[in-house]
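A.B. asks: predicted model follows, preceded by the sequence.
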Amino acid sequence: MASSASRQLFRAATRAAAPARRGFTNSSSSVNASARAAFRQGSAGAGRRYYSSEAPKSGGSSTLLWVGVGAVGVGAAAYYLTQNGGAAAAPKAFKPEFKDYQAVYNEIAKRLQEHDEYDDGSYGPVLVRLAWHASGTYDKESGTGGSNGATMRFAPESNHGANAGLINARNFLEPVKAKFPWISYSDLWILGGVCSIQEMMGPKIPYRAGRADRDFNSCTPDGRLPDAAQGAQHVRNIFYRMGFNDQEIVALAGAHALGRCHTQNSGFDGPWTFSPTVLTNDYYKLLLGSKWQWRKWDGPKQYEDKETKTLMMLPADMAFIEDKTFKQTVEKYAADNDLFFKDFSAVIVKLFELGVPFPEKTETFVFKNLDE
């Protein structure tokens, strides 16, 4: 109840801080400053003309160089601890429980609080994007891709345009992996997305563990993630391939309440909402309630809100109100944040579990937020 009350107070403050839209010249600085001060925390997909992206930091991927084929397949089931008594003791299989995964969640959440220098004040959006892109490569016909593998650690998948800048999210999670070596990268990346959604005022996201890492031979081909410069038919083609219907597609798009695009990654620029580190249904409200016009600039075609010129929408976003079937769901979510949260939680779980052969009766965990 306390968490729910805090969430409601924050949203009220966010809306009060947002402009009546006229005369507003600073897109999100005041809102996000309040968010960081109150919660000590603060993008779904982007690459070259892909969904949301984030600014890459200076430096390379040296922290990942040790990750090789020898580390592939290291997960909870393959990690061993030796009993007290020295080298002669028989190894004992380590079987992580809920408390162990909660400890990983807490470590990620603490790092989100401690490292608020990224983008609008949180690594949360880019961690959601990492989990999204690790999962969204799934093809239901061939059974390839999905979150079971963490193959973005390797080229060529790490170099796909849609994954530009995600080295930042992977590097952010490396200290967590070092502290909890029993968890697979595949499970860790998804847990990072779950934690980020919940810590950014989103709904609870049920989580099942059991993903196993794979090597570069399982890298998926380029082009499986959405191209944000395209329209409704392209969006349907991409998501139908994964197994989603129209309502689920629109629910997933609500993740664009988080994060922003950057020219150095996707070519596009700007946030979708005034509070890009807090998950709300504002993405849908802005789609319907704002007036959008083509931005006049040297970059790829994108929209800007006519009143403040500080928010942006991509051609694929506008498809959700140009297509009659999509628009009906947009209207429902714009009118009911609780409905959006309910459907978003269900569909993001479906996305995060694509391609994972969970054994029967695999336990489902619902994690406590760090402040609970």
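C.D. replies: Good, I have the coordinates. Predicted, not measured: the structure shown is a model, and the values here were computed from it.

A.B. asks: contacts and neighbour counts: CA atoms only from here.
C.D. replies: Will do.

A.B. asks: where do the helices sit along the protein?
C.D. replies: 2-17, 29-39, 98-114, 124-135, 167-179, 185-199, 232-242, 246-253, 282-289, 315-322, 324-335, 337-352 (DSSP state H).

A.B. asks: out of those, which one sits most buried?
C.D. replies: helix 124-135 (a mean of 29; mean count of other C-alpha atoms under 10 Å).

A.B. asks: let me know the angle separating that helix from helix 232-242.
C.D. replies: 70 degrees (axes from the mean of the first three to the mean of the last three C-alpha atoms, to 10 degrees).

A.B. asks: for helix 124-135, packing partners?
C.D. replies: On a contact count with 3 or more C-alpha pairs under 8 Å, 6 or more residues apart in numbering; DSSP states H and E, helix 124-135 meets helix 167-179, helix 185-199, helix 337-352.

A.B. asks: residues touching Tyr80, list them.
C.D. replies: Pro91, Lys92, Ala93, Phe94 (C-alpha atoms under 8 Å, 6 or more residues apart in numbering).

A.B. asks: test my guess that the last one contacts Asp100.
C.D. replies: No - taking C-alpha atoms under 8 Å as the definition, Phe94 is not a contact partner of Asp100, at 10.7 Å.

A.B. asks: residues contacting the residue lying closest to Thr364 once chain neighbours are set aside?
C.D. replies: Of all residues not flanking Thr364 in the chain, Arg208 sits nearest, at 4.9 Å (C-alpha to C-alpha, 6 or more residues apart in numbering). Contacts for Arg208 (C-alpha under 8 Å, 6+ apart) come out as Thr362, Glu363, Thr364, Phe365.

A.B. asks: against that first model, consider the following:
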Amino acid sequence: MKDHAATQGACPFRGTRIGGAQGSEPNVNHWWPNRLKVEALYQDPPQSNPLGRDFDYAAANAKIDHKALWEDVRAFLHTPVDWWPSDYGHYGPQMNRMSWHSAGTYRIADGRGGAGQGMQRFAPINSWWDNGNTDKSRRLLAPIKAKYGAGLSWADLIALAGTVALEDMGLPVQGFAYGREDAWSADVNTYWGPEGWFGKPPSEQPADPQLGHPEQMVNRGLRWEGGPKDDHYDLENPLAASHQSLIYVDPEGPGGNGDPMDAARDIRETFARMAMNDEETLALVAGGHAFGKSHGAVPASEIGGAPEIAKMSEQGLGWSNPVGSGNAEHTMTNGIEGSWTPNPTQWDNDYLTNLFKFEWEQTKSPAGALQWTPTDPDAPKTPDAHLPGVMNPLMMMTTDIAFKVDPAYRKIAERFLEDFDYFTETFSKAWHKLMHRDLGPTSRWLGPDQGDTFIWQDPVPEVDHPLINETQIADLKTRALDLDVSATDLIAAAWAAASTYRDSDKRGGANGARVQLAPQRGWTVNNPARLDRVLNALTGLKSDFDAKGPAKVSMADLIVLAGCAGIEAAAKAGGHDVTVPFVPGRTDATADMTDDESFEWLRPVVDGFRNYVDDAVGYSVSPEQIALDKAALLSLSAPEWTALTGGLRVLDQNWDGSDKGVFTDRPGTLSADFFRELVSTDLDWQPETDAETAFDLVDRATGQTRWHATRLDLVFGANAELRQISELYAGVDGERYFVDTFVRAWHKVMMLDRFDAKAERKAAVSDC
């Protein structure tokens, strides 16, 4: 008490400092870097959202005047402010870059990144060197955001600003959809690759005790192994950007090497991982570089730190520039200086015309960055962005020259040169795809002018028939269980259909019944022989039902419904009378609505729910880490992940029919047997090899092997957080908790892609 009284009013943080600022001491992730970070399942928790759980963004967005908003953004583009003047008197190119860099973080491997939640506002993305001065762009838009309030998310406004800018500068756009709801906290879980640049270029980095001095960092942070000159190009999955702290590629060439052919290979790999083909890639770059300029007036050594380490007096902005005005003609962004065209705020074909008409030589910017200048002294000049009457040489980056020297890109560029209308259409569509790629199915899209539907949107048909009612649902459940397939087979087909969903880009799921189409039908993890039996049986049931009319049942609905029937039967066998909810309304996609190559990215390389590991893939992390990542993509909580995995084990859902993790003498019955055996102290876990990928669970008393298991089973007993849940489910009263959680989580997964049934989906997701 005396000590307490003596310290009243003193600083509460009185611990000894190890070094650096208070709070910089090593933490749990430092000491145990390979720990299973279960907290990844709680990204952007509802407690961080000041709008509350019940806020309806669709309803709020519908109340705003979208036409007036569009015109407000257009007017802003032509209204410079003193604290950050616009280049050429037009903010269009600056907004274009901000939008592009927001959406361009998207990667097809796991669907993360993109414009969907406005993550450009938070670390680490807001402080990547490649996003230098995008903080100014967002701050310039703040008055518009304030005017429209909660009905206009930052995520939507960031994407909208660049789209309006392109239209204002002459590009016909494909429309625009709203619907991107804001995140309210930084994404600390997405793996972007090693982060060690602190918002500065590599030459200006402080020494890092683990990475060494910047000059020792191979190729300025390149993330691929082998490299573009080798026979293979092995960029670590799921990454898309080839360099740390960049959105795409190094504009000076891979590692700053100035080699256009290397840059071309780098561009091709990177943009492919962002879901763009060669034509879309060239259209986006050539179209984007038709506008604006690059900024390299001041050496990087003069520029302050990124927003996350900026001084308090800088008001949340980063990259302070002490030279001259600190902006306008003194602006520093990526270090390259100049414009690509004589008319930087007008949509035209001058970028490609200049690129191919002139020869280019390597030069250096005032900041010391490598760039290219025309060798012809009579080449067109470009007006200075801020100094009246001053004309400057044109500029190209190494990544621009790449399109001239790479044969495939050159062929596309020559077609764009010959047919400007075709180039215009291709760029417009590619921009639309870039802005909307992670927005999900059109049932999520909001606003009056959303544009056409494209195959990359994973379209599904509209419902064109009466839906089945409760009586028919009950009848179909009974008839499904009478088919010449087992209840566990029905469960397997439903899980194969629904579990492809990923909340990152809202792709996958049971709607569309793409599990009956290539490529999903043939995936090894789906056990194609078993899946074919179920689909053939359900097809017959569908035909019989539809023939009676007028209601019809889609295969997508029937697959899910039959799985629900299988769960109910399995629960009943375990003594639990449950009703698994079912909401009809799914429809069936066709092969011509499905992009095989794009859907192949949804194929799991590890599926912890079905004890599947693709042995052909080389892994740098443990299978359970990938299983956790999939649970996060399904937006599951730790109890839901645990219940679904343990439940699917006792329901005999291993992809290959093996007994690994099937800790029960009654497979096919929904019970808590998995958890009882998992946490039993009577069993000794003996690894089959030093790799500890497979185990025998041996009875300590008899020495007899009782069960076989994998890491994907035992993690739920080895990890401290997951074991607490498993022990609950194994308790004397735990089976009821387990069954209830399993049923709710099953329904949640079946409904994750049902944005067309908004109220029912919200209830299913929030109930868990």
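C.D. replies: Right, received. Where do you want to start? These figures come from a predicted structure and were not determined experimentally.

A.B. asks: TM-score for the pair, please.
C.D. replies: Once the chains are overlaid, their TM-score stands at 0.71 when taken by TM-score structural alignment, normalised by the length of the first structure; 286 aligned residues with a C-alpha RMSD of 2.5 Å.

A.B. asks: tell me which of the contacts of Arg208 of the first structure is nearest to Leu258 of the first structure?
C.D. replies: Of all those, Phe365 has the smallest distance to Leu258 of the first structure: 24.0 Å, by C-alpha to C-alpha.

A.B. asks: number of nearby residues for that closest one?
C.D. replies: 16 (other C-alpha atoms under 10 Å).

A.B. asks: how far away is it from Val356 of the first structure?
C.D. replies: 16 Å (C-alpha to C-alpha, to the nearest Å).

A.B. asks: ok, Gly161 of the first structure next?
C.D. replies: Counting by C-alpha to C-alpha, the gap from Gly161 of the first structure to Val356 of the first structure is 24 Å.

A.B. asks: what range does the longest helix along the second structure cover in the first structure?
C.D. replies: If you go by DSSP H, the second structure has its longest helix at helix 528-548. For helix 528-548 of the second structure, there is no aligned range in the first structure, judged by TM-score structural alignment.

A.B. asks: tell me the buried residues in that helix?
C.D. replies: 528, 530-535, 537-539, 541-542, 545 (16 or more other C-alpha atoms under 10 Å).

A.B. asks: so how far is stretch 217-234 of the first structure from its chain's centroid?
C.D. replies: Taking C-alpha atoms, centre = their mean, to the nearest Å, one finds the center of stretch 217-234 of the first structure at 16 Å from the center of the full chain.

A.B. asks: likewise stretch 215-222 of the first structure?
C.D. replies: 21 Å.

A.B. asks: which residues does that stretch contact?
C.D. replies: Residues outside stretch 215-222 of the first structure that contact it (C-alpha under 8 Å, 6+ apart): 68-69, 72, 137, 144-145, 149, 151-152, 154-157, 160.

A.B. asks: just the residues you listed now: which is nearest Arg15 of the first structure?
C.D. replies: Within the contacts of stretch 215-222 of the first structure, proximity to Arg15 of the first structure (C-alpha to C-alpha) peaks at Thr137, which comes in at 35.5 Å.

A.B. asks: for the residue nearest to Tyr303 of the first structure when sequence neighbours are not counted, give me its contacts.
C.D. replies: Using C-alpha to C-alpha, 6+ apart and skipping the chain neighbours, the partner closest in space to Tyr303 of the first structure is Trp294 (4.5 Å). By C-alpha under 8 Å, 6+ apart, the residues touching Trp294 of the first structure are Lys301, Gln302, Tyr303, Glu304.

A.B. asks: how far away is the counterpart of the residue nearest to Thr364 of the first structure in the second structure from Met276 of the second structure?
C.D. replies: In the second structure, Arg208 of the first structure lines up with Ala177, judged by TM-score structural alignment. For Ala177 of the second structure, the distance to Met276 of the second structure equals 20 Å [C-alpha to C-alpha].

A.B. asks: same check, this time on Glu252 of the second structure
C.D. replies: Glu252 of the second structure is 21 Å from Met276 of the second structure, by C-alpha to C-alpha.

A.B. asks: between these two, which is the more surrounded one?
C.D. replies: With neighbours defined as other C-alpha under 10 Å, Glu252 of the second structure and Met276 compare such that Glu252 has more, 23 against 19.

A.B. asks: any idea what that one aligns with in the first structure?
C.D. replies: By TM-score structural alignment, Glu252 of the second structure lines up with Ala229.

A.B. asks: can you tell me, leaving aside adjacent residues, what's nearest to that match?
C.D. replies: Per C-alpha to C-alpha, 6+ apart, closest to Ala229 of the first structure is Pro315, 5.2 Å.

A.B. asks: what's near enough to touch Asp696 of the second structure?
C.D. replies: Counting by C-alpha under 8 Å, 6+ apart, Asp696 of the second structure makes contact with Trp685, Gln686, Pro687, Glu688, Thr705, Arg706, Trp707, His708, Ala709.
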